[in-house]
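Visitor: fold the following and give me the result.
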Amino acid sequence: MSRPAIRQSAVFVASPSCAAFCMRLTRRRPDFSAFMQCQQNGCTVLLDLAKKRRPPSMKRKASCSCGALALIAHGRPRKVSVCHCNACQRRTGSSFGVAVFFAAEATEETGKAAVYRRIGDSGRSLEFYFCPACGTTVFWKPEFRPGLTAVAFGCFDDKQGLEPSQTVYDENRDKWVLIEVTPVSPA
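Guide: I've put the predicted structure just below:
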């Protein structure tokens, strides 16, 4: 079967009754190719998600509790990682920490930060930037991930589309914590 021509940002379905299902399916897997078969009714779904993948003006703001320290992240994150290590549990006061990784050059820091440096399990350093007024850790720079800045998930104003793509230190995960992971497809 040959692939029909694709119109930019258009969705066509053979069965109007399953349009909602097809849209849910494509939202869960945004990196589908431009042509696919619907699994429910076998209808054809054609779409071009190129603009949805990388909106030119996409930026997110993460800030501390008092608003004095902030970071603006541009574009899509490289990954969203849920960490169950003891250090993240202590840092967050929770059962896990969530790091949203962006290319360092795609981030802008504003405000004054205090820095806490520690050595991680890798033997390399991590520098945590937190607000000296309220104590919120907004972002950190792990030496073992050169060129990336990790941003605390809970500090973002808009968390939409920031689903976890991996979990680490699962052996330390509390048994009552259940997290669904959506693997990131290479761009």
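
Visitor: okay, CA-based contacts and neighbour counts for the rest of this
Guide: Fine.

Visitor: and Phe128, helix, strand or coil?
Guide: Secondary structure assignment for Phe128 (DSSP: H, G, I helix; E, B strand; the rest coil): strand.

Visitor: that one against Thr149, yeah?
Guide: No - using CA atoms under 8 Å, Phe128 makes no contact with Thr149, being 10.2 Å away.

Visitor: give me the more crowded residue out of those two.
Guide: Thr149 (24 against 20; other CA atoms under 10 Å).

Visitor: which ones are touching that one?
Guide: 101-104, 107, 139-142 (CA atoms under 8 Å, 6 or more residues apart in numbering).

Visitor: quick one: it is in a strand?
Guide: Yes - residue state for Thr149 (three-state DSSP) corresponds to a strand.

Visitor: and for comparison, fold this next one:
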Amino acid sequence: MINNLIWDFDGTLFDTYPAMVNAFVNGLNDMGIDDVGIDEHDIYVIMRQQSVGAALKKFSAYYGIKESKLAQLNAKYQTEQVKDAKPFAGANELLDYAIENGGGNYLLTHRDEQAKTLLDNFGMLSKFTGFVTSADKFPRKPQPDSLNWLKQEYQLANESTVMIGDRQLDIEAGNRANVSTALFDPDRTIVKTGSPDVRVTELSELKDFLVK
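Guide: Reported below is the predicted structural model:
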């Protein structure tokens, strides 16, 4: 049985991508890029298949604008707009499953402390035992350092632990840390998956995998 769940936040626990894309577009607008020339779907796909950093690099080069300025604007608008994001269906049930079966939930996110605030807004924060956010200054995923720290700090056995995320880098981090991996890909956007142990389009589908 797998009862220790290590969660990514954006696009896994909470449906933040609509706000993230909108924030990115607002940043482009502030730098003089008109909506007509912006492909929001393309921005989303790069964020999911790669990272926000990759999107910043690609679109700043494409539009001939300063990447550091776009990053600054994007961060500002994200903080404002992500605060209204909601958890995905099935998230709470899996959090409860881990606790009820003698395990725990652990957050591993590149987002700052705002992730904890959002969890608290929905009564989910108390269901977590440990946290790694951007404030902890670990190397970013797919490097496994933060995941290995959680394993060591909370004495999580490889065979009872899973990394749950929505991107290839989450899966690669889990694989490098020798834990099970689950890819949550609700709209089947991910092409290069990182070879997860299970791939689902709804969080509720993970239950059968966890209880094996």
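
Visitor: TM value for the aligned chains?
Guide: The TM-score (TM-score structural alignment, normalised by the length of the first structure) is 0.32; 101 aligned residues with a CA RMSD of 5.3 Å.

Visitor: which neighbours do Phe128 and Thr149 of the first structure share?
Guide: With CA under 8 Å, 6+ apart as the test, Phe128 of the first structure and Thr149 both reach 139-141.

Visitor: which of these lies closest to Ala87 of the first structure?
Guide: Closest to Ala87 of the first structure out of these is Trp140 (13.3 Å), distances taken as CA to CA.

Visitor: the closest one touches Ala150, doesn't it?
Guide: Yes - taking CA under 8 Å as the definition, Trp140 of the first structure is a contact partner of Ala150 at 5.2 Å.

Visitor: when the two are compared, which one has more neighbours?
Guide: Neighbours were counted for Trp140 of the first structure and for Ala150 using other CA under 10 Å; Ala150 has more, 25 against 21.

Visitor: where along the second structure do the helices fall?
Guide: Using DSSP state H, the helices of the second structure run over 17-30, 40-49, 52-63, 67-82, 91-100, 114-121, 145-153, 168-176, 206-210.

Visitor: in the second one, what counts as buried?
Guide: By that I understand helix 40-49 of the second structure. 43-44, 46-49 (16 or more other CA atoms under 10 Å).

Visitor: now, the shared contacts of Phe128 and Thr149 of the first structure that are in strands?
Guide: 139-141 (DSSP state E).

Visitor: quick one, what contacts the nearest residue to Met47 of the second structure once chain neighbours are set aside?
Guide: Among residues not flanking Met47 of the second structure along the chain, Ala55 sits closest, at 6.1 Å (CA to CA, 6 or more residues apart in numbering). Residues in contact with Ala55 of the second structure (CA under 8 Å, 6+ apart) are 43, 46-47.

Visitor: got JSON lines for those, with distance to Ile171 of the second structure too?
Guide: JSON lines is the format used below for the contacts of Ala55 of the second structure (distance: CA to CA, whole Å):
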{"residue": "Ile43", "distance to Ile171 of the second structure": "21"}
{"residue": "Ile46", "distance to Ile171 of the second structure": "17"}
{"residue": "Met47", "distance to Ile171 of the second structure": "15"}
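
Visitor: out of the residues you listed, who's nearest Asn22 of the second structure?
Guide: Distances from Asn22 of the second structure to the contacts of Ala55 of the second structure, taken by CA to CA, are shortest for Ile43, at 9.7 Å.

Visitor: who's in contact with that closest one?
Guide: With CA under 8 Å, 6+ apart, Ile43 of the second structure has these contacts: 21, 55.

Visitor: and it, how far from Ala19 of the second structure?
Guide: 12 Å (CA to CA, to the nearest Å).

Visitor: for Val200 of the second structure, same thing?
Guide: Val200 of the second structure is 23 Å from Ala19 of the second structure, by CA to CA.
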